[in-house]
Every structure is written in structure tokens, then in C-alpha cells.
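>>> Kindly return the folded structure for what I paste below:
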Amino acid sequence: MAFPESVSVALPCQRHLFEMPADICYLDAAAWSPLPRGVREAGEAGILVKSRPWDHPRAVVPAWAERARAAAARLIGAGADDIAIVGAVSHAMAVAAHNLTLRPGGRLLRVADEFPSLRFAFDRLAERQGLVVEEIPRPSDGDWTEAVAAAITRPGAAPLALATLTPLHWTDGSLIDLDRLAPLVHAAGAALVIDATQAVGAVPVSVARWRPDFLAFPTYKWTLGPYGLAFLYAAPHRQDGAAIEENVGNRPPAVGARRYDRGELYDPVALSMAVAGLELIAEWRVPAIAARLRGLTDRLADGVAAFGLTPMPAALRAPHILGLRPPAGMPTDLVGRLHQDKVFVSERSGALRISPHVWANDDDLTRCIAALRAACQGVI
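Below is the predicted model of the structure:
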């Protein structure tokens, strides 16, 4: 997957758009992002539609839904008719699983320690259709792409029926190169479902390149939007399926992926916030965001390597998430001690996950490295 190392115009730090005090070092966008002021203000304007409907008629809200749909589509190279608006990625994955009929005895392939939203619905699908679930173990060299490619093409294996993949592992940002893997899945005649939760808004995503049957992402992480809203891309040949909930809006004559829209779609708060966040990302341009975040995580990687926290090589990790796995295991309450220093990161499955976004600046990097050095002293 070719993530940009440079772009023609560098994206400067956008901290001034956030309500973030100078002494807060928030490097946890992979958990959820703070809201830019403009997104918060859009939500407050949306509240008026519900609190004062005589002044702000709800008739304006459907246009917000279509604007959100179009903005989400542009970020992944799709058309607006290819996008359903749903409540969560788990909702999207349930729709996908509900609309796949696969060959019994075939393999359902995924990586180990996958996020639950990408497991639960497909576990039920496997039980229902007689699939064999194959989880690829975490590779000792960190090269998920090579491990997944080997599993897809393994001689003598049962036919591949479905691959449920992500562009990177959610626990530590290790790269899963779909530019290489998607063609292998298609060559095997299998379906492809992608959870792009940890990608859209931070790195380039292209349904034209990957040709998934379904792809989903939420708004509350890298696209700087609200909680409780997500988008589902359905390929054209997957747009005549059955919704998992029936409502007036998603029945015929609903066009394209609108067939899968959630009920109570016209939320004036969430939709207006989603539009504000998605359009802000588009204004900055995702390649420029990715290049900026690569610079930040590379500098963090260099800084922590000096005291024994060795990250994966840059070629094996995504630009926007730095995962650190201490050789002797995670020190007790490391994340809690960092929080005391107002450095906010996450621990996921034995990895310290550091995930800056466009608000992060040089002071954040310095403070994070210093706090990690102090917290790890004598235990790594």
C-alpha cells in the first residue's frame, strides 16, 4: 500500500481548530478524536432543529443526509448511491454478513486478535453456512501482509470463500497491505469485506483499487465526527440485498446502497457534525494528512528507540499509528502513569498504541517521549 511520504503542500498543525489546552498531549485518535470547534458548532446548530422545530423545520435534514453520504463517498472513491448510512460499524458488518451466500466448506480468513465488530457477525455467518474460520497468527516478524498472502495462496487449503480484512491492525498500526492482498482474494474467487475504521480520514482508501463487496467506517475516530454514525459501502452487485431493519426510507424506491440505511436516519445533530468533519478532512486532503502523520510517528519512533522501545520498521506500519511492544511486556499501569502526566495514549492487546492526528505538534512529541522515558526507566 503506497502511503505518501511527501506531498506538494505540507499540512501544518491544526491545533488551533480544537479546544485543546496547551498542557494536554492527546495522542489517542485511534480510540476517538476530540471534535474541532466547527464540528461542535455544527452539532449545536443541529440541536436547535430538535429543540426549536418551529424555527428550524426538520425538512432541512434530508439534505444533510445526502451531503454526508456524498462526503463519505468522496473519501473512499465511491459514488453517493454506493453508501448507506448506519449506526455503527457493527451494524454495517451485520448487513454485510446478512447478504453473503458462500460455498459451504470454504474458508473465512481473518487475522488474529481482530476487532469484535469484524468477528461476531461473521462467526454467525460461518456457523450458518458451514464455513471454516481460519485466523492467521500474529507473525513473529510483524509482516502481516506476507502472512495473509501466504494463507490466501496456501497449497492444499480449502477454497477461500471470504476474507474479512482491515488496512492495518487496530491494536498497533501494523500494515495489512490491501493493494497487494485484495487482488489475491479476488483471484481466489472469494468475497472481500473491509473494516476501514482505522484508515478512512487518515490514509488513502480506494474502493476502486480494492473492489470490496462491502466496506465500512465510523465518524468518531479519524474523520473527527460524532459517535453513533457510520457509513457502509456496498459494491453495485451487492446493492439489491436485504436490510436487517426495514423502515420507510430504505424500502423501494430507495436507490443503491440506501437499501441498507438505518431507521431514524434524519438525526440533525449527528448528520450536521458528520458533514462538518468529513468536509474538513476533504479540505485538508487525505494524502497531506497521511504525510503529516507519518512525519509525527517516525519522529516518535526514533525518540523511543533510544531507550529500548523498538517499533516495527516504517515499511511494516501505517503512517498514523505507532505500536510499541516492550520486549519484557507492558510495564504495570504504564498508560495510567502517562495519563498522570497528561499524555493520553492507549494499551491494546499488549501494545502501547500512540495515534496522533492533525492537532499534534512538536511539544506533544517531546512530552510523550519524555513521559515514556520516565515511566519505563528501570523496567525496560
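>>> contacts, neighbours, all on C-alpha from now
Will do.
>>> Okay, helices next: where are they in the stretch 101-250 of the chain?
120-129, 144-152, 178-187, 207-210 (DSSP state H, counting those that start in this stretch).
>>> could the ones you listed go into TSV alongside distance to residue 76 and mean neighbour count?
What follows is the helices of the stretch 101-250 of the chain, written out as TSV (distance: least, Cα to Cα, whole Å; neighbours: other Cα atoms under 10 Å):
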stretch	distance to residue 76	mean neighbour count
helix 120-129	23	17
helix 144-152	21	19
helix 178-187	14	18
helix 207-210	6	16
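>>> to compare against the first, here's another:
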Amino acid sequence: MSSPFLSSTLPAPLDWTQRHHAFALPAEVTYLDAASRGPLLRAVQAVAHHAVDAMAAPWRLPFDAWVQQIEQLRVLAAALLDGDAEAVAMVPSAAHGLATAARNLPLEHGDAVLVLEGQFPSNLLIWQRRCAEAGAHLVAVPTSTDGSVTDAVLQTIADTPALRIASLPHAYWLDGRVLDLNRISAAVHASGAALVLDLSQSLGVLPPDLTCWQPDFVVSVGHKWLLGPMGLAWLWVAPQWRTAGVPIEEHWIGRDAGSSWEFPIAAAPLYRSGARRFDAGGVADPLRIAMATAALQQINAWQPAPIAAALGALTTQWDTALQARGLGSWCTPGHAPHLTALEPPAAALDAVTTTLNTLGVICTRRHGRLRIAPHLSVTDDALSQVIAALPGR
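Down below sits the predicted model:
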């Protein structure tokens, strides 16, 4: 039977030269859909099997060892944010983390909340509800413009004196266009508004600068660019909310009940330190902890900046080859190194989609675009074959 101790089953992270062989993908597939779900690492697959086997004897995992695994994983996640494990909470989804932000940030009648037009639903629906409750209103930054999304955000901030909260991504989920959060965060803070960031399409590739950006809350799912399991996401919490913030659920793991584990009727135990008060119930099961630990160990070993450089070389190759074929208008200007979109004319979209499917290319088609989101499993040669097979205008 597998050991219940995670340290005994975790494979060592692979070095950079082995990156193309790190993923458990079928040989006939070119996977360009990491923006939907990251490709499965072989290490994550292996440790998941061990964790499932260990479920047959849950009593063999001591409570203290389980807590230690949780805290080790928290440190790994923090290393990709600002290095402070006290700032990080475990939640089941980006939506849960965003609901936590919406629960805590003040919003009054007449206030405005800024989002992107076409923003991912998790970072839209909660603000629609919160605005309806408070008598506030949403302001949408246009994203269909040919100009810079960053400039559009800055102009909207300047045009919105009632701005109270800005909730934004680092990379636009549909086509990877990057927001300059250095400039945007400065404008948000100058307006007196709070800043919430959804880094689900960037964390693990684009290094965040939280010291510069000074957000109130940051969320990211774990199953995209962090290469972990679904159902375990991350919430970073600014210092003021670690002491004054209220979680959206109450359960024993968020409270410090001491060794006696008593919960008296008269008063609840104090919250645990740091952002742990925001840890969600039920997410830290040994299976997800094991998978996320293997994934984040590998991401931290490779490091986001080299990952971004390697993926940027791929998407630059993509853009250059399309331009050489006279298909430059299909490209997305200003995209992130790891995420872009192919936007052929509407009349050609079905033919392009069929060609990619025939080649075994996995990508997402949405709103007239084919989203191109490679990870390190994709080689230069594989991408060249895809580009060469694309039909023309």
C-alpha cells in the first residue's frame, strides 16, 4: 500500500532540458489549450495514483502530517505571488475568491465597479450581484477597440469619478491581450478605488509584481497555468484584510481551536493567523494537495520567467509565420507570451477549425476566435506543422 506521507511519493522536479517530456499527453496530439486546462504533468499523474491508493487507509495519515502538507503547499503557492505564505488562502475556485473580495470590499449606492467587456463570468457575475445589492453599477471597458486595452482601461478610470472597485485580469482570457498593471494599478489607487486581480490566465507564466500593484485581493485557479488539479485555487489577501476580513463560510479549519479542539457555545475560537481565515472547507483533501504540490514544485523549479520566454518564442514563431503567409490580420496584437488567438475571417473559420481538428490540435473556439495557448509540451516542429497546414484566405 502506498505511503500516506507525501514526501515519500513525490518525484523530483525535472530539469529544464527535460521539459518537453514532462507531460502525459498522447503523442498524436498538439495541445494548445492550456488556457482551459493545463496539460497533465507525469509527476502529477503519478502522485495522484499514490494518493488514491492511500485513501484506502486514511488513518495512516496523521493529522499533523496533513497540516504540514497543507502549509508546505501554501509556501509553494506563495513563491509564485510575493513569497509571503501568510498572505495565501486555499479556495475551491476563482469564483470563491472573488466572492470573498466582493463580501469584504465596501460598495455603496452610486458607486461603480470596473470590469472588462466580455470578462470571464467568474469575474463578472459576482459584481453584477454585488452592484444590485448595493445600488451600485458596473462600468465595462470596451475590448473590441483596435487600440490598447490598457489605454481603454485608463480612459475608463479617468471617466468614472464614482469608481470604487476595479476587478481585472493580467491577460484577457479570450485572446491573451496583456494589461499593463503597473500603469493601471497606479491609476486605480490614485482614484481611491480598490483593486482586485484575477490572475488565472497568467500566474505561473507572467511573474506578478504585487508590491507595485498593491491589490486588495488576488485570485487564480490552479488547473490552468499552474498545472494542478481542479477544485484547488488560490486567494492572496492584502494585510489589512488578513486581520479585518470576513470569510464567506465558517468551518473548523479556519479557526484556531488549539490542541483541545473545543468550540464553545459562548464564543468562537479566534481565526487562524494570516489569510488562513479564508481557507475554504473541503478543498485540502490529500489527493488535491498531492497533485498541486507536485505541480507547483515543478513550476517553481522551472520558474515563470523562463517559461514565459520559451512560450513567447513559440507564439512569436506563430505570428511571424502567419505574417509571412499574408495572414497577419488573423493575429492578435499585444498578446501575452503564452496566450494569443487566431481570428480568421468568418467565412474561413470553419475550414480552419476543421484543419486543426484533423491535425490533432486541441484548442478552444469561442466568439469567432481560436484561442492558442501552448505550454512546454509543444515543440517548435509541432507548431511549424500546424502553421504550414493552415488554409489561406
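>>> Quick check: TM-score for this pair?
In this superposition the chains share a TM-score of 0.90, using TM-score structural alignment, normalised by the length of the first structure; 362 aligned residues with a Cα RMSD of 1.9 Å.
>>> any chance of the helices of the stretch 101-250 of the first structure in JSON lines, plus distance to residue 240 of the first structure?
JSON lines is the format used below for these (distance: least, Cα to Cα, whole Å):
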{"stretch": "helix 120-129", "distance to residue 240 of the first structure": "19"}
{"stretch": "helix 144-152", "distance to residue 240 of the first structure": "28"}
{"stretch": "helix 178-187", "distance to residue 240 of the first structure": "21"}
{"stretch": "helix 207-210", "distance to residue 240 of the first structure": "18"}
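>>> Quick check: which of those is nearest to residue 293 of the first structure?
helix 178-187 (19.8 Å; Cα to Cα).
>>> whereabouts in the second structure does that closest one align?
Alignment of helix 178-187 of the first structure against the second structure: residues 181-190, by TM-score structural alignment.
>>> Show residues contacting the matching stretch.
By Cα atoms under 8 Å, 6 or more residues apart in numbering, the list of residues contacting stretch 181-190 of the second structure from outside reads 150, 153-154, 157, 166, 170, 194-195, 212-215.
>>> and with 6 Å instead?
residue 213 (Cα atoms under 6 Å, 6 or more residues apart in numbering).
>>> hey, which strand is longest across the second structure?
Longest strand in the second structure by number of residues, with DSSP state E as the criterion: strand 163-169.
>>> how much space is there between the residue minimising distance to the centre of the second structure and residue 52 of the second structure?
Centroid check for the second structure by Cα atoms, centre = their mean gives residue 200 as the closest residue, at 1.8 Å. Residue 200 of the second structure is 27 Å from residue 52 of the second structure, where distance means Cα to Cα, to the nearest Å.
>>> what's the answer for residue 228 of the second structure, then?
16 Å.
>>> Among those two, which residue is more densely surrounded?
residue 228 (27 against 15; other Cα atoms under 10 Å).
>>> counterpart of the more buried one in the first structure?
So, by TM-score structural alignment, residue 228 of the second structure is matched to residue 225.
>>> who touches its match in this structure?
Applying Cα under 6 Å, 6+ apart, the residues contacting residue 225 of the first structure are 219, 273-274, 277.
>>> Recalculate using a threshold of 10 Å.
Residues in contact with residue 225 of the first structure, defined by Cα atoms under 10 Å, 6 or more residues apart in numbering, are 32-36, 39-40, 43, 218-219, 270-278.
>>> can you check residue 220 of the second structure too?
So residue 220 of the second structure contacts 91, 93-95, 97-98, 169, 197-204, 226, 232-236 (Cα under 10 Å, 6+ apart).
>>> any idea how far the residue lying closest to it once chain neighbours are set aside lies from residue 142 of the second structure?
Among residues not flanking residue 220 of the second structure along the chain, residue 200 sits closest, at 4.1 Å (Cα to Cα, 6 or more residues apart in numbering). Distance, residue 200 of the second structure to residue 142 of the second structure, using Cα to Cα: 21 Å.
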